[in-house]
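*Asks:* Sequence first, then the predicted structure, then my questions.
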Amino acid sequence: MASSLFLVSITLVVLTISDVDLGRCGPTVVLPLRQAFPAMYPVHLNKLQAWDRVRHTRVFKHNVGGGVNISVVYDDLFEHIGLYVTKVMVGSPPREFQLLFDTGSDVTWVPCISCSGCPRTTGGSPVSFYDHGSSSTAKVISCKHQLCTYNITYADQDKVFGYYVSDQIHFDMITRQFASSESVIFGCTTYESGMITWSPYKGVVGFGPGDASIISQLSSRGLTPKVFSHCLRRDDNGGGVLALGEIIDPRMVYTPLVPAMNYNVDLQSIAANGKLLSIDPAIFSTSHDRGTLIDSGTTVAYLVEEAYYAFVSAINFTVSKSVNHSFRAGNQYYAVSSSTSLAEAFPPVSLNFAGGVSMMLKPEEYLLNISYYKGVTTWAIAFNKADGGYTVFGDVVLKNKIIVYDLARRRLGWANHDCSLPLNVSVTFGKDEGPKRRHQNGSSSSSDVHVKLLIGIFFIHFKCWSQSVM
């Protein structure tokens, strides 16, 4: 796949998180996320779709068997595609890694020093490799006297595999860098192949719903609630914040999470300009080969065929007559004069979910800025036709919204929010407890428990560091 180079300045996004705590482990930790693709820059739609196809091959097969706030920023040394990464330090002494924040993965992994097929440089800079033999806090996880291994397939030729270890991970927090450390189980990758080798990130931090994910490991010990949230910025700086805890907003609405291996929800209908589209709701229902997913790692959005054509027809029918539109190479495009606002030219869209709640989308939340030439901007519909039975709402839909993944209550929530503004995070332990917010002077604690994870019973150690939160 041809690639080009985007060179723009890297900006770390600093957000103030107030009224937060880690329950038993002190104040909430805030870490920056950075976006691998600037939100408002022109994009190559075919490249976004190519990345998503590779990703969906893995996500749909799913082959892998105290509040903490992590910031999200963007890395633009490559041609990037709507990915979010966060900086972590692994081991003792710590080594720096740029890890993809991924709600579609359970396993967290980094490249091992013995990795075959792993590139030694990225963007002209050397790649960090993890060496558990050089870390005083590392433990190799064994299964019946053998290494516990993993094999993750991203597509036919895109794979990573390796073995599990336990070691400390130090998060890059907004308020004070690397002030938190936890020992968790993660993968030490010994082989990479395919597209993964040229990606800007070198590893994954998994926030899927499975037992192996970071959120599941920590919440299983009562160290964080079994809920996390993110708020991703739409402006040129991109980035945002990831919180291990529930971001509180009075406008928040929730829909049930459907039992599945991913974050599935029950989409019931779609409306454009207040008019329901003629779509059979059964095409959105969850089964072994269909469903509706919320996935931060998908760059755009995908509708099953019947819904896609109904959606495009509705937009074309209601779009302003001053907008020229065309259909080419399987995508719908619109030429909009710089004197015309998107809100005037395009209709609002409503995604309607179980529980009687809706996600309202403005035009910039279902369109992509493709190019600009002589006063005319070309936009493309960011809702593409799915290859199979899965409807997927990705990065383009999730921006400038608080998204809450509440695994304890089996629900997903959202509220519109300018993600450059402060946020309130609540830490709640226990399924039936109400939100708890309190200021707490930092505390320090440590504990060991047995957690049933992967094949056997493994030890996970968590250490909380005291920290002041702005």
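*Replies:* Okay, I see it. Residues are numbered from 1 along each chain as shown.

*Asks:* okay, CA-based contacts and neighbour counts for the rest of this
*Replies:* Will do.

*Asks:* who's in contact with I370?
*Replies:* 41-45, 377-380 (Cα atoms under 8 Å, 6 or more residues apart in numbering).

*Asks:* Among those residues, which are located in strands?
*Replies:* 377-380 (DSSP state E).

*Asks:* one step back: going by neighbour count, which of the contacts of I370 are buried?
*Replies:* 42-45, 377-380 (16 or more other Cα atoms under 10 Å).

*Asks:* May I ask you to confirm that V107 belongs to a helix?
*Replies:* No: using DSSP: H, G, I helix; E, B strand; the rest coil, the assignment for V107 is coil, not a helix.

*Asks:* what about the nearest residue to it once chain neighbours are set aside, neighbour count?
*Replies:* Distances taken as Cα to Cα, 6 or more residues apart in numbering put G206 closest to V107, at 5.1 Å, once the chain neighbours are dropped. Other residues near G206 come to 24 when the count uses other Cα atoms under 10 Å.

*Asks:* Surely G206 touches T86?
*Replies:* No: taking contacts as Cα atoms under 8 Å, G206 lies outside contact range of T86: 11.6 Å.

*Asks:* Now do the shared contacts for the two.
*Replies:* Shared contacts of G206 and T86, counting by Cα under 8 Å, 6+ apart, come down to F101.

*Asks:* Tell me where the stretch 1-150 of the chain has strands.
*Replies:* For the stretch 1-150 of the chain, the strands defined by DSSP state E, counting those that start in this stretch occupy 17-18, 29-30, 34-35, 68-72, 84-90, 95-102, 109-116, 121-122, 125-126, 139-140, 142-143, 146-147, 149-155.

*Asks:* Quick one: end-to-end length of stretch 388-406, please.
*Replies:* 27 Å (Cα to Cα, to the nearest Å).

*Asks:* if we can go back for a sec, what would the strands of the stretch 1-150 of the chain look like in JSON lines with distance to Q332 and mean neighbour count?
*Replies:* Below are the strands of the stretch 1-150 of the chain laid out as JSON lines (distance: least, Cα to Cα, whole Å; neighbours: other Cα atoms under 10 Å):
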{"stretch": "strand 17-18", "distance to Q332": "40", "mean neighbour count": "18"}
{"stretch": "strand 29-30", "distance to Q332": "40", "mean neighbour count": "32"}
{"stretch": "strand 34-35", "distance to Q332": "26", "mean neighbour count": "31"}
{"stretch": "strand 68-72", "distance to Q332": "31", "mean neighbour count": "29"}
{"stretch": "strand 84-90", "distance to Q332": "26", "mean neighbour count": "26"}
{"stretch": "strand 95-102", "distance to Q332": "28", "mean neighbour count": "22"}
{"stretch": "strand 109-116", "distance to Q332": "37", "mean neighbour count": "20"}
{"stretch": "strand 121-122", "distance to Q332": "34", "mean neighbour count": "14"}
{"stretch": "strand 125-126", "distance to Q332": "38", "mean neighbour count": "9"}
{"stretch": "strand 139-140", "distance to Q332": "51", "mean neighbour count": "17"}
{"stretch": "strand 142-143", "distance to Q332": "51", "mean neighbour count": "16"}
{"stretch": "strand 146-147", "distance to Q332": "50", "mean neighbour count": "12"}
{"stretch": "strand 149-155", "distance to Q332": "27", "mean neighbour count": "19"}
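
*Asks:* In addition, the following structure is provided for comparison:
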Amino acid sequence: MSAFPSLAIILVAVLHLTVSGIATASHPDFQLLNVKQTLIGTKKPTPLKTFEYHEQSNASESDQGKWKLKLVHRDKLFSNTTTAFHDHSHRFLARMQRDVKRVASLVRLLSGGGGHDGDAAYEVNDFGSDVVSGMDQGSGEYFVRIGVGSPPRSQYMVIDSGSDIVWVQCQPCNQCYRQSDPVFDPANSASYSGVSCTSSVCDRIENSGCHAGRCRYEVMYGDGSYTKGTLALETLTFGRTVVKNVAIGCGHINRGMFIGAAGLLGVGGGSMSLVGQLGGQTGGAFSYCLVSRGSDASGSLVFGRGAMPVGAAWVPLLRNPRAPSFYYVGLSGLGVGGIRVPVSEDTFRLSELGYGGVVMDTGTAVTRFPTLAYNAFRDAFVAQTANLPRASGVSIFDTCYNLSGFVSVRVPTVSFYFSGGPILTLPARNFLIPVDDVGTFCFAFASSASGLSIIGNIQQEGIQISFDGANGFVGFGPNVC
């Protein structure tokens, strides 16, 4: 098949929600992937710089009174604390290796269940932060930069919608990995206060302990990473918004895949996440836009009722008592080229015992579906792209194409059918992605041997996603980012 040099159309990452009538392309069942434009994102990332916290630098005030912090894709960052001077292929393969570990840990966790719930009473106005992706930092997928302590010390934090603990590495550091910013020293913070063993906050921590009258915490992650230290109440600063008495872990013994970041900002559904601690003041409401690969723009993470958009397509959130940290959604089916794939809705159902279901996760890159569903989904896509030259599979991807001679290609639409009617049609760059810098693109989904489905961050990129915890809904759109 010949290339299409006359097609000078640049695909804009447009969200199509059939319930809101937002269109994607001129033909409802096909769209264009601009190969050359997408490959721009495979260039070497820019250096990640260490700098002190300035309240004006990380936030902007909206006309609704909420605060946003910048969110940047980790592909665009580069840390001199790592040896990440690699080409796109190396970065991609490293990302897939981390992703396999992430998914394996989620499957183990959700198979075993567990978690605590509870209430919190911290006051805060609507606020937010820019988010930075952390792939080249050797840790989580996306980073956010916030101030910790008084005066605030600026730190990069991994954003994780599947975790509940907020923690940073702390001095004295008995065992710490390398991070981009100086390690936080609680001795230099006027607002740091250790939590006593008898505190109700300590009771809400799994695997809590007691040492010298202070509450000790320990968090183990599925990939072997861990953090151990003292639980404390501390002030966090988001732009010009100051949030006092946030329970955080002050980690003195830390190890794992967090290199570059100072720690982790859990925004899961449990009571000890930042969202849970803010409680009724934000109503569990937050919104994020994960910036698309290759873009110089910033994404955002925003907290508060003011973050809830008008005109979004809302899908009910499902709660799993076995895993209260995770955000489940009802998925009824998949579509390719406007045709629904023959997969039973039961394949995606969350059982009464808490197994299976569909989790939305910022920490997983590639969307996973149970094997039978994935195979039918992939085969439907392959059948409608028979005119594109195939390439060998790469890493976890078994369906790849050689698009090195193309300027743009016409591909079928890919859609998620949610329970209740909404249909999310993905931008082409969210399901056919470059895996090297020479034109190999792969169908960015994978199979899961378990019954668990995960909607990963590649598929979420460029789409405004909002969580309304008080009313139990997740919204898609109406804005793109």
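*Replies:* Now that the structure is in, tell me what you want to look at. Keep in mind it's a predicted model, so treat the numbers as computed, not measured.

*Asks:* TM-score them against each other, please.
*Replies:* After superposition, the two chains reach a TM-score (TM-score structural alignment, normalised by the length of the first structure) of 0.75; 389 aligned residues with a Cα RMSD of 2.9 Å.

*Asks:* circling back: reformat the strands of the stretch 1-150 of the first structure as JSON lines; add distance to L267 of the first structure.
*Replies:* Compiled in JSON lines, the strands of the stretch 1-150 of the first structure are given as follows (distance: least, Cα to Cα, whole Å):
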{"stretch": "strand 17-18", "distance to L267 of the first structure": "32"}
{"stretch": "strand 29-30", "distance to L267 of the first structure": "32"}
{"stretch": "strand 34-35", "distance to L267 of the first structure": "27"}
{"stretch": "strand 68-72", "distance to L267 of the first structure": "28"}
{"stretch": "strand 84-90", "distance to L267 of the first structure": "25"}
{"stretch": "strand 95-102", "distance to L267 of the first structure": "22"}
{"stretch": "strand 109-116", "distance to L267 of the first structure": "32"}
{"stretch": "strand 121-122", "distance to L267 of the first structure": "40"}
{"stretch": "strand 125-126", "distance to L267 of the first structure": "44"}
{"stretch": "strand 139-140", "distance to L267 of the first structure": "43"}
{"stretch": "strand 142-143", "distance to L267 of the first structure": "41"}
{"stretch": "strand 146-147", "distance to L267 of the first structure": "42"}
{"stretch": "strand 149-155", "distance to L267 of the first structure": "26"}
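
*Asks:* So which bit of the second structure is stretch 269-284 of the first structure matched to?
*Replies:* Mapped onto the second structure using TM-score structural alignment, stretch 269-284 of the first structure spans residues 333-348.

*Asks:* Determine the three-state secondary structure at E364 of the first structure.
*Replies:* What three-state DSSP gives for E364 of the first structure is helix.

*Asks:* Number of residues surrounding the aligned residue in the second structure for it?
*Replies:* Aligned by TM-score structural alignment, E364 of the first structure pairs with R429 of the second structure. Counted with other Cα under 10 Å, residues neighbouring R429 of the second structure total 26.

*Asks:* got it, and L388 of the second structure?
*Replies:* Residues near L388 of the second structure, counting by other Cα under 10 Å: 17.

*Asks:* The spatially most central residue of the first structure and K47 of the first structure, how far apart?
*Replies:* Closest residue to the average C-alpha location of the first structure: S296 at 3.4 Å, with Cα atoms, centre = their mean. The gap separating S296 of the first structure from K47 of the first structure is 17 Å, by Cα to Cα.

*Asks:* do the same with P363 of the first structure
*Replies:* 22 Å.

*Asks:* G274 of the first structure too?
*Replies:* 32 Å.

*Asks:* out of the two, which sits in the more crowded spot?
*Replies:* With neighbours defined as other Cα under 10 Å, G274 of the first structure and K47 compare such that K47 has more, 17 against 11.

*Asks:* What lines up with that one in the second structure?
*Replies:* Structural alignment places K47 of the first structure opposite A94 in the second structure (criterion: TM-score structural alignment).

*Asks:* which ones are touching the residue mapped onto S150 of the second structure from the first structure?
*Replies:* Aligned counterpart of S150 of the second structure in the first structure: S92 (TM-score structural alignment). Listed by Cα under 8 Å, 6+ apart, the contact partners of S92 of the first structure are 134-138, 168.

*Asks:* out of those residues, who has the most neighbours?
*Replies:* That'd be Q168 among those, by other Cα under 10 Å, with 27 neighbours.

*Asks:* does that one belong to a helix or a strand, and which?
*Replies:* According to DSSP states H and E, Q168 of the first structure maps onto strand 158-172.

*Asks:* list the helices and strands that strand packs on?
*Replies:* Contact analysis of strand 158-172 of the first structure by 3 or more Cα pairs under 8 Å, 6 or more residues apart in numbering; DSSP states H and E lists strand 68-72, strand 84-90, strand 139-140, strand 149-155, strand 177-193 as its packing neighbours.

*Asks:* Take these and lay them out in JSON lines including distance to A343 of the first structure.
*Replies:* Shown next, in JSON lines, are these (distance: least, Cα to Cα, whole Å):
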{"stretch": "strand 68-72", "distance to A343 of the first structure": "28"}
{"stretch": "strand 84-90", "distance to A343 of the first structure": "28"}
{"stretch": "strand 139-140", "distance to A343 of the first structure": "55"}
{"stretch": "strand 149-155", "distance to A343 of the first structure": "38"}
{"stretch": "strand 177-193", "distance to A343 of the first structure": "40"}
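
*Asks:* Nearest to S358 of the first structure, out of the strands of the stretch 1-150 of the first structure?
*Replies:* Among the strands of the stretch 1-150 of the first structure, strand 95-102 comes nearest to S358 of the first structure, with 24.4 Å by Cα to Cα.
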